[in-house]
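Visitor: need a structure here:
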Amino acid sequence: MTPRNGVRPAAPLDESDRERLLGGTHHDPHSLLGAHLGRGGVAFRVLRPYAESVTVQAKGLRAELHDDGDGFFSALLPLRRIPEYTLQVAYEEATLELADPYRFLPAIGELDLHLIGEGRHEELWHALGARPMTHQGVTGTRFTVWAPNARGVRVVGDFNHWDGTACAMRSLGSSGVWELFLPGVGEGALYKFEITRPDGSRTLRADPMARRTEVPPATASVVAESHHVWHDEAWMARRGTRPVHEAPFSVYEVHLPSWRPGLTYRQLAEQLPAYVKDLGFTHVELMPVAEHPFGGSWGYQVTGFYAPTARMGTPDDFRHLVDALHRAGIGVIMDWVPAHFPRDDWALAEFDGRPLYEHSDPARAAHPDWGTLEFDYGRKEVRNFLVANAVYWCEEFHIDGLRVDAVASMLYLDYSREHGEWSPNEHGGRENLDAVSFLQEMNATVYRRCPGVVTIAEESTAWDGVTRATHHVGPAGFGGLGFGLKWNMGWMHDSLGYVEHEPVHRRFHHNEMTFSMVYAYSENYVLPISHDEVVHGKRALVSKMPGDWWQQRANHRAYLGFMWAHPGKQLLFMGQEFAQGAEWSEGHGPDWWLLDPSYSAEADHRGVRDLVRDLNRVYAATPALWQRDTVPEGFSWVDGGAADDNVFAFLRIDADGAPLLAVSHFSPVVRHEYRLGVPPSVPAWSEVLNTDAARYGGGDVRNDDPVKPESVTAHGHRTSVQLTLPPLATVWLRPA
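Guide: Take a look at the predicted model:
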């Protein structure tokens, strides 16, 4: 029945409250809107712009509210308690029935708010962002956002025609968090936050914690929940059984959008795992997959830190790809970019009207190289945002490793800055102490929560202790940064510089190939031939090599053989595994046509790919090449000084003392009866890999099998072997 009698208008709103609600600057809209028990009954107040009428409905109750103008509707009903009610909102073209968002208690707990305030919420993605849920028996989505400087925040989306007047959020005190539960809003809804800045202006922002986004260039966030059922239990159970630095670790670096342009995550899952498994790589490293507005940034300018890019599908589609790689026995490393973020005015920059994620000092905030903004690592909430983000990718997407980009730019206050453009730290030094603390916290948290995950630093300086434990203090007084591995940028620059020289000049640069062993055990290293080395005029790996096409390929193969035998893990960027001659372009990706049987030189490229397959096969089966990568006992020079011959000969030794002899010869001539000292304990040696083999495109200069030592002293050994060294080739031998 409709109780006509006793329905009175509610007490009028204070004009200030009315203006603040309409203007989106009220910090506590729930105190005025919804149902409130007071003297005379229950007062209902609703703000629904453009509505023609609003009716409250409950069991035994139906009451049309008074139109108070400007979209406000109210009534005072003679009730003793607040009923569970819905609203019937009539518009010109439709009538909607919905639960009133302002009748709900906060859908985020006090513990969540406490942890956010402390900067210690390790599962921040469960507390902030858009979370579909059932709250007080009603299904909908809880929206939460950290915006401590905002005068007001409203949710806008396709569910309210991008008008947030009826969806004002409440401020949850000193936490800086704003919250609103919207009944009836579910997965797939598009949304943003309309923030009123301290100066009264408004800005429309994507959700920093969005777990899904629109496909760029569209910028809205998308309400999402995962429904993926994982099938990688066996992989997850065994991945932490052996420390990464004592295990085979051979990485294929991939830019997903251009590996096979046009493929979705699910289509990639049908092709990439099989290709990588066939070549024998243990891991893939994915260039950044977090959402980014400009494809030409390759993902290194991130706007959606919690969302895989929508260019290739949904977050669950990306989970499907990771799952497929795991089921093929391949680990997944992801490039992670916590050093900076772009200035797009719909993303993180001055998010709530003032510097929030970036440093408040403009000189500290502006990244001098990339036109971006640096994070304020000294702010606990920002540090929490990033630490939780690292955990998020590992736990929600089963990522096995994070390669942290641009660590050097984070560590030094004077990075790319001239004198007078930076201020020293509290001790007068150039170290960014806040960044050091953040990296230590991130690494410690990831290793504690995610067994088997490895973190890898792209760090190009001589910073002490990048891969040292955080609790071990070094000579400089800092604890280690806590990474598992570090990119060896010095090895990369020196070795590429060496092979770019004509063979006749290489003897003058011999030390560029041997110097890496001076510091090889100062950190746990990865040897990276990454995307950075094959773009922007640097030429593809094979094109760096001097000589004609035969010599270029031979140099390429010899270099890969040297790289796979050198202490440290390996990383090779896509396209280099088959000697692509052109620089990489994100527009078209690898030149797969080079492997087409109709191409006249197809065998040349297939031969290099066959070599990479065999390098990985022999590498994985030979503990000497990986078991003692990080200790001096795993390596011994046979001859590191044969500069006139362009020869590098060394032993790799496993934990049981079993050796592998690696000999790289970077001259375009055959050297016969080349004597090298070998351990007397080995009665005979057998070639296990020769980069000059005919099947790889070489001249097939080989050694007789087996090679037997002679009692002739050489290189400090009582016995030695005489080898035939093929031109521009690497030969591996192991005990026969």
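Visitor: use CA for all of it now, contacts and neighbours both
Guide: Fine.
Visitor: For the stretch 301-450 of the chain, just list every one of the helices.
Guide: 315-327, 362-365, 380-396, 407-411, 433-449 (DSSP state H, counting those that start in this stretch).
Visitor: Second input sequence below; structure requested for side-by-side comparison:
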Amino acid sequence: MNSPVPALLDNGLLEAVSQGRHHDPHSVLGIHPAGKGRWSIRTRRPLATTVTAVFDSGRHLRLEHVHAGIWEGSFSGSRGPYRIDTTYDDAPVFRADDPYRHTPTIGELDLHLIREGRHEDLWRVLGSHVRTSDHSAGTSFAVWAPNAQAVRVVGDFNAWDGQGHAMRSMGSSGIWELFIPAIDDGTCYKYEILGPDGQWREKADPMARRAETPPATASVVTASSYRWGDTAWLAQRAKDRPVNLPMSVYEVHFGSWREGLSYREAADPLIEHVTSLGFTHIEFMPLAEHPFGPSWGYQVTGYYAPTSRFGSPDDLRYLIDRLHQAGIGVIMDWVPGHFPRDAFALARFDGSALYEHPDPRRGEHKDWGTLIFDYGRNEVRNFLVANALYWFDEFHVDGLRVDAVASMLYLDYSRNDGEWTPNIHGGRENLEAIHFLQEVNATCYKKFPGISMIAEESTSFPGVTAPTDRAGLGFGFKWNMGWMNDTLEYIKRDPIHRPYHQGELSFSFVYAFSENFILPISHDEVVHGKGTLLDRMPGDHWSQLSTMRAYLAYMWGHPGKQLLFMGQEFGQYSEWTEAHSLDWWLLEREPHRRLQDFVGSLNATYRKNTPLWARDNDHTAFSRIGAPHWDPSVLAFTRRDWDGNTVAVVCNFSGSALRHHALDLPQAGVWREILNTDAAEYGGAGLGNMGMVVAQDGGRAEMVIPALSTVWLRHEPQARIPSPTSG
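Guide: Next up is the predicted model:
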């Protein structure tokens, strides 16, 4: 039809393109104007015997070998879609689409937003995406690697030889792009990156939305077909303010809750368990992909990929959807503070310090042997902000608990003098990290009203939950680590010594309203030789269980929301390990079964009584009580809602029952006993107040406070005071 024309390209250029080490292979390969109405087609087909371009119109163009496996031909007339027919010795004709005939799948606006660090839908343009391009089905690939000399896609589709699938540089954006026809969902791939040092590195896709199951490390092309059923849940969530709602969180390490369950298999038993216990939310320890199981997910290599250990991304969507339909919120642990050094992942991604800060005094985490993100770089900050949005958008999570915020806030965190550099004002605050946290919080709340951003922050940094427009960090909640540390110190003491340390139990009231707090008894408190929560309690088994119930009721009555790690609800004795399931067999023993029943009653009573949660962040809704005399083993306070309803929380952490304890309650009348941790049904001694306490004019009441117990009393102004009975 048309004769091939002599190649006009330099052999060195052709060799670079053939070997997949040229930054713009599309400038050579594919279809190009040849002048005077003619077009040239070039393709890479090493070792081929014949190569022919076959147009959709039926036209055939025979190509000739030019150099280094590059074939070329030209023709006159209009251009159009074509495929390449190739023959090899003793083999049939192989027809395939040519990646290099396709136009870019990423637009100029996307590139601009990426450069500016403002692309809130970053995962929709970077990474791998099954799509149709120029009438061909396949997968587009896009990756940020600004310091690379060349980037190639390798995978099971090309026998992990990327020479024929080099990507094109999209200029100053640092983005590399390639559409590869005929690649579909389930294809494994990585990027081969030629760094500025001349070394090739094989890297998993930072934006991959699925990964191979560890210890394999490839990224996996994925396409979701899941159809959500939680529309009503999301609509209601958008109207809510979590700080004014009940929140009790059940923290779960998915792999060891019940070992061996997939995301889908866990849905029914997890819903049944959490519903029976009355928790409002589940918090999953990190489910983003991580190579090392004993890291519990806190050393992430795939920020956009749910771990494949338990199923596909759609399987996780199914689990979250089911939880929502059962009325249970989902919080996910998120780790933007550091990432591991694994060679296949983010570390020195394009041969240079890219995601990590280049100065080791700011870019290396000494405690954990990990790397710290460069929060001052637009593209890195964008990667993390978009990742938070991704979990809300794609997986409908209701909150992110941000791990290790303190390590992000301070440049001298866990560093000695001379091991850190001050900020531009000479201070120790990491200004870039602070700006990032403000941006991610403000952006998430703007796009997803009703969600919760939660800080694990262990210092006295001011304004963690203050709005960003008031110079706060903008979180919705902060873990109250001070409360946790103080009260665990108190509760492990023998009751005879507790009167001298009541400050450990009550000091939190001084600052309880300075932030929106969550009181956490988390996984960190039941590992590394600390034992379990029940194991902290002194005395015999009965005393331990009694103290456990009293402590939990004090915790649930204290201002703030609550979080309890799995296994503590039934009094697990053995220290938690990620290697095997919880000791569910303990529920065959009545004392442990009763403890679990108590936690269910605790949550149910908490949720029914608005004074215990409606004004958690309002100091005027809280009062200490204790007159006419203060007993150092008794801690008592009241909580009020907006309608004047009042609940009194009275704790006795001594080993002796107080049978005629005088207490000045804020109002006269009947105070109904709505919770007594010493009730016989929970395994207690059964001491109580016959269901109520009566306060005389002025509020003076006399009541029984059992040993090692907490009693909740609700004021009922309309209730009739019972007449005294004759003996």
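Visitor: can you tell me which of the helices of the stretch 301-450 of the first structure comes nearest to Phe104 of the first structure?
Guide: Closest approach to Phe104 of the first structure among the helices of the stretch 301-450 of the first structure is made by helix 380-396 (26.7 Å; C-alpha to C-alpha).
Visitor: Output the contacting helices and strands for the closest one.
Guide: helix 110-118, helix 124-127, strand 304-308, helix 433-449 (3 or more C-alpha pairs under 8 Å, 6 or more residues apart in numbering; DSSP states H and E).
Visitor: Which position in the first structure pairs with Ala68 of the second structure?
Guide: With TM-score structural alignment as the matching criterion, the partner of Ala68 of the second structure in the first structure is Asp70.
Visitor: Tell me how many other residues surround the nearest residue to its match once chain neighbours are set aside.
Guide: Using C-alpha to C-alpha, 6 or more residues apart in numbering and skipping residues adjacent in sequence, the residue nearest Asp70 of the first structure is Pro49, 6.7 Å away. For Pro49 of the first structure, the tally of surrounding residues (other C-alpha atoms under 10 Å) stands at 17.
Visitor: and the equivalent of Pro49 of the first structure over in the second structure, what is it in contact with?
Guide: Taking TM-score structural alignment, the alignment pairs Pro49 of the first structure with Pro46 from the second structure. Going by C-alpha atoms under 8 Å, 6 or more residues apart in numbering, Pro46 of the second structure touches Ala68, Gly69, Ile70.
Visitor: so where does Pro46 of the second structure fall, helix or strand?
Guide: Using DSSP states H and E, no element contains Pro46 of the second structure; it sits outside every helix and strand.
Visitor: mind checking how far it is from Ala68 of the second structure?
Guide: 7 Å (C-alpha to C-alpha, to the nearest Å).
Visitor: In the stretch 451-600 of the first structure, what residue spans correspond to strands?
Guide: Taking DSSP state E, counting those that start in this stretch as the criterion, the stretch 451-600 of the first structure carries its strands at 454-457, 485-487, 525-529, 569-573.
Visitor: Make CSV from those and add distance to Met169 of the first structure and mean neighbour count to it.
Guide: Formatted as CSV, those follow (distance: least, C-alpha to C-alpha, whole Å; neighbours: other C-alpha atoms under 10 Å):
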stretch, distance to Met169 of the first structure, mean neighbour count
strand 454-457, 38, 25
strand 485-487, 44, 24
strand 525-529, 48, 25
strand 569-573, 47, 24
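Visitor: Make JSON lines from those strands and add distance to Trp626 of the first structure to it.
Guide: JSON lines is the format used below for those (distance: least, C-alpha to C-alpha, whole Å):
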{"stretch": "strand 454-457", "distance to Trp626 of the first structure": "16"}
{"stretch": "strand 485-487", "distance to Trp626 of the first structure": "14"}
{"stretch": "strand 525-529", "distance to Trp626 of the first structure": "11"}
{"stretch": "strand 569-573", "distance to Trp626 of the first structure": "8"}
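Visitor: what about those strands, which gets the closest to Leu594 of the first structure?
Guide: For the strands of the stretch 451-600 of the first structure, the distance to Leu594 of the first structure is smallest for strand 569-573, at 16.4 Å, taking C-alpha to C-alpha.
Visitor: so the closest one aligns onto which residues of the second structure?
Guide: Against the second structure, strand 569-573 of the first structure falls on residues 561-565 (TM-score structural alignment).
Visitor: Run a quick neighbour tally on the equivalent of Ala267 of the second structure over in the first structure.
Guide: Counting by TM-score structural alignment, Ala267 of the second structure lines up with Ala269 in the first structure. Close neighbours of Ala269 of the first structure, defined as other C-alpha under 10 Å, add up to 20.
Visitor: what's the closest non-adjacent residue to Ala269 of the first structure?
Guide: Nearest one to Ala269 of the first structure, counting by C-alpha to C-alpha, 6+ apart, is Leu321 at 4.7 Å.
Visitor: Quick check, that neighbour in contact with Tyr265.
Guide: Yes: counting by C-alpha atoms under 8 Å, Tyr265 is a contact partner of Leu321 of the first structure at 5.9 Å.
Visitor: How many neighbouring residues does whichever residue in the first structure pairs up with Pro360 of the second structure have?
Guide: Under the alignment by TM-score structural alignment, Pro360 of the second structure pairs with Pro362 in the first structure. As a burial measure, Pro362 of the first structure scores 12 neighbours (other C-alpha under 10 Å).
Visitor: how near is Pro362 of the first structure to Ala339 of the first structure?
Guide: On the measure of C-alpha to C-alpha, Pro362 of the first structure and Ala339 of the first structure end up 16 Å apart.
Visitor: mind checking what Leu687 of the second structure lines up with in the first structure?
Guide: Match for Leu687 of the second structure (TM-score structural alignment): Val701.
Visitor: ignore the last one, Ile491 of the second structure
Guide: So, by TM-score structural alignment, Ile491 of the second structure is matched to Val499.
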